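1. pasted the sequence and its predicted model underneath.
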Amino acid sequence: MTETLRDRLRGLPALNGTPPHGADPLAVHADPTAHFLNWFDQAVAAAVPEPQVMTLSTVDAEGIPDSRPLILRDLDERGWAFASSASQRKGHQLAQRPAAALSFWWQPIMRCVRVRGVVEQASAQESAADLARRSPQAQAGEEARGWTLYRLLPQRVEFWQGSPDRRHTRVIYTGSAGSWRVETSAGS
C-alpha cells in the first residue's frame, strides 16, 4: 500500500521547538509595540534565524489573498514599516486596497505574531532614505520602479505561544495606539 501525502504529513513532528526559558507568555505590556520588541529580543537571544522576516498578505482587486515574505524595516509609533516597489504586484494591491496582514513565525521558540490593519505610504523622502540604506546592488533599478516605504497601522495584534501539549497561549490587542484592549487566553 502506498503512503499518502496525508499519512506523511501526519507523521511529521509539529511544535517541537522550545519556548524561551523563564518567559511568561501572558506578561502583558501597555501596547503591542513594547510586547513585540520584548518577544523580538527573545527571538534574537534564542538565535532564531532571520527573526525580522515576516509574511505580508494583501488582497487583489478580485478579493483574492496574496502572500510573500518581506523584511520588517522598522517599528515605532507610526506603524510596522516594510518596503517594496510600487510597480510590483503588492504595490498595486496596496494602492487598490490599503490593508494588509503581517505574520512572523519563530519556529525554534514556537511563537507567532500576527498583525492586521490599514496601510499608508510613507513620504517620498522616507522612501528614498530607506532605499539609500540598501546595498548598491539592491538599489540598482529600484528608483525607476518606485521604491516605497509602507506602514501598517495595527488594529489587531496577536501574540501566540505554542506548546507541545497543545495548550497554547494568546495575547490579543485590539484597537489603536493609545486605546488598546487586551485579551489573554491560556491553554486553548
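-> Sure, I can see it. These figures come from a predicted structure and were not determined experimentally. Numbering: from 1, shown residues only.

2. only C-alpha atoms for contact and neighbour calcs from this point on.
-> Noted.

3. ranges for the helices of this protein?
-> All helices of the chain, identified by DSSP state H, fall at 5-11, 32-45, 89-96, 124-132, 136-139, 142-145.

4. out of the ones you listed, which gets nearest to residue 179?
-> Ranking the helices of the chain by their distance to residue 179 (criterion: CA to CA) puts helix 32-45 first, at 11.1 Å.

5. would you pull up how far the closest one lies from the middle of the chain?
-> Taking CA atoms, centre = their mean, to the nearest Å, one finds the center of helix 32-45 at 12 Å from the center of the full chain.

6. for comparison:
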Amino acid sequence: MTDREGGPARAASASLNPAAMRKQYRREGLDERALAAGPMEQFARWFAEAARDGLYEPNAMIVSTVAADGAPDSRTVLLKQYDRRGFVFYTNYSSRKGADLDGDPRVALLFPWHPLARQVRVTGTAAKVPPEETAAYFRTRPHGSQIGAWASDQSAVVPGRDTLDRAYADVAARHPEGVEVPVPPHWGGYRVTPHTVEFWQGRENRLHDRLRYVRLGDGDGDATGGDTPGWRVERLAP
C-alpha cells in the first residue's frame, strides 16, 4: 500500500507500464473457407472450444447499451441461451440496462476469450422474451438466486450492505427452501437478434483475422437470423 507521500505504491504503479505489455499471438488463423454458413453455427463451434479448453465462465459477455442522453454503458452478464434466433440473457427490467433498452433496443455484445486470443463481437437489437420462457428459466435457478431476484432493486442506490441483507432475509423468510418462489414481474430475459457478428482471432505481428457476418436485408435472402444463406462475410483489416 502507500502512505500519503505515495512511496512504495507509487513506485510499483510506475513500473507497470501498460504500453509495454505485449503478447505475441501464435494460434492458428481463421479462414473464410472454414467458416460455418451462419454466425450462430460458427459461434457454437467457438463456444464449445472455449468450454472444452476450460475457460472460466466462457458464457460471460459484455453488454453495451445507450441511455436516453446518448451516453454508452457496459457491464458483464452471463449468456443463458443461444440458438438460430440469437443470444439470451436475464436481468431486472428496472435496472439501468433495462431502462436503456426500453428507450433504445440497439445493443452490442462482446465475448472476451483472452486465453484463446479470440473475441466475438455482436451488434443487434434486444427484445424481451415471452413470459413463459422467462418462467421456464427462472425455475432452473438456484433457490438463493430466485430470492435475490426479488431482494435486489438492481441499479438503485442503497444506504449500505445491511439493506440488501435485510431484504434478502425478508424474502427468504416468506419463501424458504422447498417453497416455490414466484417469478418477479420486474425480472426476465432479453433476446439479442444479431445484425453483425464478428469473429476475431489473434495472429502474429498484430495482423489479426477479423471475419464479420453481416445480416442481409429484406429481399436479399433469408434474413431470419438462421444458419442458411442470408448473411455475407467480410474480412476486416486488424
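-> Happy to help now that I have it. Just so it is clear, the structure is predicted and the values come from calculations on it, not from any experiment.

7. thinking again about what came up before, Throw the helices of the first structure into a markdown table and include mean neighbour count, thanks.
-> Shown next, in a markdown table, are the helices of the first structure (neighbours: other CA atoms under 10 Å):
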| stretch | mean neighbour count |
| --- | --- |
| helix 5-11 | 9 |
| helix 32-45 | 16 |
| helix 89-96 | 18 |
| helix 124-132 | 15 |
| helix 136-139 | 10 |
| helix 142-145 | 13 |
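
8. which one's the longest strand in the first structure?
-> When the first structure is parsed with DSSP state E, its longest strand is strand 147-161.

9. which residue lines up with residue 109 of the second structure in the first structure?
-> When the first structure is aligned by TM-score structural alignment, residue 109 of the second structure is paired with residue 102.

10. revised request: answer the last question for residue 163 of the second structure.
-> Checking TM-score structural alignment: residue 163 of the second structure goes with nothing.

11. one more: residue 99 of the second structure?
-> With TM-score structural alignment as the criterion, residue 99 of the second structure matches residue 92.

12. now do the contacts for residue 65 of the second structure.
-> Neighbouring residues of residue 65 of the second structure by CA atoms under 8 Å, 6 or more residues apart in numbering: 72-74, 97, 100-101, 104, 106-108.

13. spit out the contact partners of the residue nearest in space to the middle of the second structure.
-> By CA atoms, centre = their mean, the mean C-alpha position of the second structure lies nearest to residue 61, the distance being 2.6 Å. Going by CA under 8 Å, 6+ apart, residue 61 of the second structure touches 76-79, 109-112.

14. give me the buried subset of these.
-> Buried residues within these, counting neighbours by 16 or more other CA atoms under 10 Å: 78-79, 109-112.

15. where do the strands sit along the second structure?
-> Under DSSP E, the second structure gives strands at 60-66, 72-78, 81-83, 86-92, 106-113, 118-128, 187-201, 209-215, 231-235.

16. would you list those strands in TSV and tack on distance to residue 144 of the second structure?
-> Listed next are the strands of the second structure as TSV, based on distance: least, CA to CA, whole Å:
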stretch	distance to residue 144 of the second structure
strand 60-66	20
strand 72-78	17
strand 81-83	21
strand 86-92	15
strand 106-113	27
strand 118-128	24
strand 187-201	15
strand 209-215	39
strand 231-235	42
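
17. right, so of the ones you listed, which gets closest to residue 38 of the second structure?
-> Minimum separation from residue 38 of the second structure across the strands of the second structure (CA to CA) falls at strand 231-235, 6.7 Å.

18. give me the mean distance between that closest one and the first structure.
-> Once fitted to the first structure, strand 231-235 of the second structure is off its aligned match by 1.2 Å on average (mean CA distance after the TM-score superposition for the first structure).

19. give the other helices and strands that the longest strand of the first structure contacts.
-> strand 79-85, strand 111-121, helix 124-132, strand 169-176 (3 or more CA pairs under 8 Å, 6 or more residues apart in numbering; DSSP states H and E).

20. tabulate these (TSV), appending distance to residue 140 of the first structure.
-> As requested, these are exported to TSV (distance: least, CA to CA, whole Å):
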stretch	distance to residue 140 of the first structure
strand 79-85	12
strand 111-121	21
helix 124-132	10
strand 169-176	37
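
21. what do we get in the first structure for residue 40 of the second structure?
-> In the first structure, residue 40 of the second structure lines up with residue 33, judged by TM-score structural alignment.

22. if I look at its match, how far off is residue 78 of the first structure?
-> The spacing between residue 33 of the first structure and residue 78 of the first structure, counted by CA to CA, to the nearest Å, is 10 Å.

23. just tell me what residue 66 of the first structure corresponds to in the second structure.
-> Residue 66 of the first structure maps onto residue 73 in the second structure when the alignment is built from TM-score structural alignment.

24. quick one, what contacts that match?
-> By CA under 8 Å, 6+ apart, residue 73 of the second structure lies in contact with 64-67, 97.

25. in the residues you listed, find the pair that's most separated.
-> Going by CA to CA, the pair spanning these furthest: 64 and 67, at 10.0 Å.

26. who's in contact with the match of residue 99 of the second structure?
-> residue 86.

27. residue 128 of the second structure now?
-> Taking CA under 8 Å, 6+ apart, we find residue 128 of the second structure in contact with 188-191.
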